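K.L.:
Sequence first, predicted model second:
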Amino acid sequence: MKHKILLTGFEPFGGEKVNPSWEAVKQLNGMEIEDVVFIAEQIPTVFKKSIKVLEELIERYQPELVIAVGQAGGRLHITPERVAVNLDDARIPDNEGNQPIDEPVSPEGPAAYWTGLPVKRMVEAMKEHNIPASVSHTAGTFVCNHIFYGLMDYISRTSSGIRGGFIHIPFLPEQTIDKEAPSLSLETITEGIKLAALTAVKHEQDIRVIGGITH
């Protein structure tokens, strides 16, 4: 029996020509490794619509694991996120001009959700392959956190057996030509996401080690 992993990446936003999250996950689309198959889809960088699209994708593919991936320009590492907060507070408009300020993602939802992924174990797997990685304790308050919270809320509301979470990634090198910011190659980011996802499929329980950054 195949284990299906649904990976999502965002469309470009904030004036960028590419979004490394989509560039990376689409490299894995259709890849099969032993009993695991990867499915990659792009979702809009738009509040509310992104959650609707994600829920439709989950219903279509019925995956065992869902990992949403997003860009966090300025970060040094690939950072699996530990907690999603029930807050939209956008410093810039999304791709349809929405800019919610101090609004809940879900008025009926809890203040936060923990990830369903073994984030510390995923980080260790990446570091063992010389990929810069660390656990993050905040996914921000833009569409990345929005989709992370929406994913976990969907799982909670539907009592679904799937597990889900979110990974932030740095810029690609070509995005930093006119700015001073760290970056990782597309090859490194793609390999990191693959290792993290395979680790999450194999292990439901996390390891107890020191680690985590609040950005």
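P.N.:
Done, it's in.
K.L.:
alpha carbons only for contacts and neighbour counts from here, please
P.N.:
Fine.
K.L.:
residue ranges for the strands of the chain, please.
P.N.:
3-10, 32-33, 36-43, 65-71, 79-80, 83-85, 112-114, 163-169 (DSSP state E).
K.L.:
ok, residues contacting the first one?
P.N.:
Read that as strand 3-10. 19-25, 35-45, 58, 61-70, 197, 201 (Cα atoms under 8 Å, 6 or more residues apart in numbering).
K.L.:
Touching stretch 140-149 from outside, list them.
P.N.:
45-47, 50-51, 68-70, 84-91, 94, 105, 112-113, 139, 165-166.
K.L.:
My error: substitute stretch 18-37 in the last question.
P.N.:
With Cα under 8 Å, 6+ apart, stretch 18-37 has contacts from 1-5, 7-13, 38-42, 69-71, 169-172, 175, 186-187, 189-190, 193-194, 198.
K.L.:
Recalculate using a threshold of 7 Å.
P.N.:
1-5, 7-12, 38-40, 42, 69-71, 169, 171-172, 186, 189-190 (Cα atoms under 7 Å, 6 or more residues apart in numbering).
K.L.:
end-to-end on that stretch?
P.N.:
By Cα to Cα, to the nearest Å, the extent of stretch 18-37 from end to end equals 25 Å.
K.L.:
do the same with stretch 83-96
P.N.:
End-to-end for stretch 83-96, by Cα to Cα: 26 Å.
K.L.:
So for that stretch, what gets flagged as buried?
P.N.:
83, 84, 85, 86, 87, 88, 89, 90, 93, 94, 95 (16 or more other Cα atoms under 10 Å).
K.L.:
can I get those in a markdown table with distance to residue 133?
P.N.:
Listed next are the buried residues of stretch 83-96 as a markdown table, based on distance: Cα to Cα, whole Å:
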| residue | distance to residue 133 |
| --- | --- |
| 83 | 17 |
| 84 | 19 |
| 85 | 22 |
| 86 | 25 |
| 87 | 25 |
| 88 | 26 |
| 89 | 26 |
| 90 | 26 |
| 93 | 29 |
| 94 | 27 |
| 95 | 29 |
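K.L.:
The structure to be compared is supplied as follows:
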Amino acid sequence: MCPPQALVEVYIKHWNCIEVRSNEMGSEGPKGVTIHVTGFKKFQGVAENPTETMVSNLKTFVGKRGLLDGVTLGSCTVLETAGDGALPMLYKIMELGVANGNSSNGQVVWLHFGVNNGAVKFAIERQAVNEATFCCPDEFGWQPQQCPIVHEDGETSRARETSCPVEAILQFLKKKGFDATISDDAGRFVCNYVYYHSLRFAEQRGHKSLFVHVPLFSRIDEATQMQFAATLVEAIASTC
């Protein structure tokens, strides 16, 4: 079953109101980069999601390590591993990001982490597709099949691509010693669902959005993945 479109339309209309306010409030001044980060809770087959640990600990980790000048690590939020179930929190932090972005008058980037339990390396996702076809029920019991994520965007074949320079980000990470690749398929599960909404929002607001899949900690240990997350923040700040 596809989600009630009225619910999605309410969020979209609310975004449009936020956009009008943001255009009215803009001002000139020094520009920086604010990066907001999300991860996911557990889901079927993954009892301990590494992205929940990474995102929960990222502020403390970069606080000890430090960030490049002009870079701000904004919100770090763990979402429900559910399609519609993740949207209320996702939209809430994005609305806050609009308001905070106006005050700093800089670039805003939405960085999303998800786990691929079959992966052995990090994958930078170039795009998301307007299709929800869940291989299993999400954590709220929803299992759509061939549903458009946003009906007004048209067919399920519609794709949205990140405006982040994925090739430059990849080279930055490789120079730091991380085994990473670029992917053109974020799947059709919750990761793709959230990424599609984020890309759509980012395009409308002049922000940027990027999704990265990580392996389980049993494949790449927690310490290395924390280093990767912090380095990825630097890569985004340096290239975006």
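P.N.:
Done, it's in. Computed from a predicted structure; not experimentally measured.
K.L.:
one step back: now, of the strands of structure 1, which is deepest in the fold?
P.N.:
Highest mean neighbour count of the strands of structure 1: strand 79-80, a mean of 31 (counted as mean count of other Cα atoms under 10 Å).
K.L.:
so that strand corresponds to what in structure 2?
P.N.:
The aligned range for strand 79-80 of structure 1 in structure 2 is 123-124, by TM-score structural alignment.
K.L.:
post-alignment, the matching stretch versus structure 1, mean distance?
P.N.:
In the superposition with structure 1, the average deviation recorded for stretch 123-124 of structure 2 is 0.7 Å (mean Cα distance after the TM-score superposition for structure 1).
K.L.:
Check what contacts that stretch and list those residues.
P.N.:
Stretch 123-124 of structure 2 has contacts (Cα under 7 Å, 6+ apart) with 180, 181, 182, 183, 211, 212, 213, 214.
K.L.:
how about 6 Å then?
P.N.:
180, 181, 182, 183, 212, 213 (Cα atoms under 6 Å, 6 or more residues apart in numbering).
K.L.:
Turn those into CSV, including distance to residue 170 of structure 2.
P.N.:
Formatted as CSV, these follow (distance: Cα to Cα, whole Å):
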residue, distance to residue 170 of structure 2
180, 7
181, 7
182, 7
183, 11
212, 11
213, 13
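K.L.:
Pick the one among these closest to residue 100 of structure 2.
P.N.:
Distances from residue 100 of structure 2 to the contacts of stretch 123-124 of structure 2, taken as Cα to Cα, are shortest for residue 212 (23.8 Å).
K.L.:
With adjacent residues omitted, what lies nearest to the alignment partner in structure 1 of the closest one?
P.N.:
The equivalent of residue 212 of structure 2 in structure 1 is residue 167 (alignment by TM-score structural alignment). Excluding the flanking residues, the one nearest residue 167 of structure 1 by Cα to Cα, 6 or more residues apart in numbering is residue 80, at 4.1 Å.
K.L.:
what's the answer for residue 25 of structure 2, then?
P.N.:
Closest residue to residue 25 of structure 2 apart from its sequence neighbours, by Cα to Cα, 6+ apart: residue 102 at 6.8 Å.
K.L.:
Surely that neighbour is in a helix?
P.N.:
Yes: using DSSP: H, G, I helix; E, B strand; the rest coil, the assignment for residue 102 of structure 2 is a helix.
K.L.:
Which residue ranges of structure 2 form helices?
P.N.:
Using DSSP state H, the helices of structure 2 run over 5-25, 50-65, 83-104, 166-175, 190-205, 222-239.
K.L.:
so which of those comes closest to residue 120 of structure 2?
P.N.:
helix 222-239 (12.0 Å).
K.L.:
how big's the offset between the closest one and structure 1?
P.N.:
Averaged out, helix 222-239 of structure 2 is 1.7 Å away (mean Cα distance after the TM-score superposition for structure 1).
K.L.:
Quickly note the distance from the match of residue 212 of structure 2 to residue 190 of structure 1.
P.N.:
Distance of residue 167 of structure 1 to residue 190 of structure 1, computed by Cα to Cα: 12 Å.
K.L.:
cool, residue 77 of structure 1 as well?
P.N.:
Residue 77 of structure 1 is 13 Å from residue 190 of structure 1, where distance means Cα to Cα.
K.L.:
overlap in contacts of these two?
P.N.:
With Cα under 6 Å, 6+ apart, residue 77 of structure 1 and residue 190 have no common neighbours.
K.L.:
tell me, what residue is most central in structure 2?
P.N.:
With distances taken as Cα atoms, centre = their mean, the residue of structure 2 nearest its centroid is residue 112 (2.4 Å).
K.L.:
Now do the contacts for residue 43 of structure 1.
P.N.:
By Cα under 6 Å, 6+ apart, the neighbours of residue 43 of structure 1 are 10, 50.
K.L.:
Map it onto structure 2.
P.N.:
Looks like residue 43 of structure 1 aligns to residue 79 there (TM-score structural alignment).
K.L.:
And for residue 147 of structure 1?
P.N.:
For residue 147 of structure 1, the residue aligned by TM-score structural alignment is residue 194.
K.L.:
Give me the number of neighbouring residues for that match.
P.N.:
Neighbour count for residue 194 of structure 2, taken as other Cα atoms under 10 Å: 22.
K.L.:
So residue 212 of structure 2 sits against residue 113, correct?
P.N.:
Yes: judged on Cα atoms under 6 Å, residue 212 of structure 2 makes contact with residue 113 at a distance of 5.1 Å.
K.L.:
I'd like the distance from residue 142 of structure 1 to residue 78 of structure 1, if you could.
P.N.:
From residue 142 of structure 1 to residue 78 of structure 1 the distance is 18 Å (Cα to Cα).
K.L.:
Those two: which has the busier surroundings?
P.N.:
Legend: neighbour count by other Cα under 10 Å for residue 142 of structure 1 and residue 78, higher for residue 78 (26 against 22).
K.L.:
Can you name the residues that contact the more buried one?
P.N.:
Residue 78 of structure 1 touches 133, 168, 169, counting by Cα under 6 Å, 6+ apart.
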